[in-house]
Each structure stands twice: as structure tokens, then as C-alpha cells.
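In: pasted the sequence and its predicted model underneath.
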Amino acid sequence: MVLKVNIEYCSACGYFPRMKEIERAIQKEFPTAKVTGEGGRSKSFEVTINGELVHSKLTSGKFVNPPVIVEAAKAIAAKQAAAAE
């Protein structure tokens, strides 16, 4: 199964470089992952993997480190692989 990662970020806030950092980390670990970034709500940095919200800056008030997102992606990939068996 291909991972689909969507990152909604506040483009007016200058969060694009942070989005690219997450994208690079995901692509390094999962070369076939489809990562999309889209400008979104003010102060947003929301990361969704295969439809599951794994980080919300709007809720937490904090940014997330790329390794945390990579670990979340690994957990989701493992869970979905197990469900497919």
C-alpha cells in the first residue's frame, strides 16, 4: 500500500520550508509515498497519513519534528499491512 501524506500548512505564515522538511523525511523512508502540501488555514500545520490525522498545530500549538511523523507513518503502514493480511 502506498502511503498518502497530506500536509496543510499556513503559507502566509512561512511554513512552506517546514512542510518540505517533513516531505523529505517521509520520501527518504518511503520512496513511493505520495506527499502533497497545500496552503491552508492561518497558523495551520496539519499532517494526515492515509486519512488519519497524526499532527495538528491548530490543536497542539506546536510544530512536530520530522522523525515523529516518520514513526507515525511506519506505525500506520504496519497497521494497514497487518489488516490487509
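Out: Sure thing, it's come through. Residues are numbered from 1 along each chain as shown.

In: okay, CA-based contacts and neighbour counts for the rest of this
Out: Will do.

In: got the contact list for stretch 57-68?
Out: 21-22, 25-26, 43-46, 55 (Cα atoms under 8 Å, 6 or more residues apart in numbering).

In: out of those, who's the most crowded?
Out: Greatest neighbour count in those, by other Cα atoms under 10 Å, goes to Phe45: 28 neighbours.

In: hang on, it packs against Cys10?
Out: Yes. The pair Phe45 and Cys10 passes the contact test of Cα atoms under 8 Å, sitting 6.6 Å apart.

In: tell me how far the longest helix along the chain is from the chain's mean position?
Out: As assigned by DSSP state H, the longest helix anywhere in the chain is helix 66-84. Computed by Cα atoms, centre = their mean, to the nearest Å, the chain-centroid distance of helix 66-84 equals 11 Å.

In: another one to put next to it:
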Amino acid sequence: MYCRPCGYLDRALEAAREILSYFDDVKVELEQGKNGIFDVYVDGELKLSRYQLKRFPEIEEMLKEISSKKQVS
């Protein structure tokens, strides 16, 4: 989920591109939000949040969370 009024669309698109280039069997959905949100969910579970981290999640962190979930499944 990303804040479109804040201009986070480009960041969300870049994250989606990186994830899709790394994993060929995942589905990426971009959902608009507001109030500065930039959250990463994996299978409906919040994994990374700009508010909790007090910074934007890094691509490497996103890939790690997805990899961890795929290993458990």
C-alpha cells in the first residue's frame, strides 16, 4: 500500500518491478492509500511499514520477507 498523494507511486512501481524480476511466481498488487503510508504485505500480513521503520523499506528487506514466506509455504 502506498500514498499516492505523497508521490510514492514511482517508489511502489520500482519495488514491484524488482520483486517481479526476482520471483517469477508471485503476484504483486499496488493499492493506493494516503497519510504517508508505504506498507508491504505478504499474503495479507503486514511485514514492513514506513511508519514502524521510520523510513522506507529497502528492496532487499522486501525480497527477504517474500523469500521467508515462500520457504514456509
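Out: Looks like it arrived, so ask away. Keep in mind that this is a model prediction, so the values were computed, not measured.

In: of the contacts of stretch 57-68 of the first structure, which belong to strands?
Out: Among the contacts of stretch 57-68 of the first structure, the ones falling in strands (DSSP state E) are 45-46, 55.

In: now do the same for Lys62 of the first structure: its match in the second structure.
Out: By TM-score structural alignment, Lys62 of the first structure lines up with Arg55 in the second structure.

In: likewise for Lys79 of the first structure?
Out: In the second structure, Lys79 of the first structure lands on Val72 (TM-score structural alignment).

In: any idea how far Glu18 of the second structure is from the most centrally placed residue in the second structure?
Out: The centre of the second structure sits closest to Val40, judged by Cα atoms, centre = their mean, with a distance of 3.4 Å. Distance of Val40 of the second structure to Glu18 of the second structure, computed by Cα to Cα, to the nearest Å: 14 Å.

In: one step back: and the residue nearest to the centre of the second structure, what does it touch?
Out: Contacts of Val40 of the second structure (Cα under 8 Å, 6+ apart): 1, 46-49, 62.
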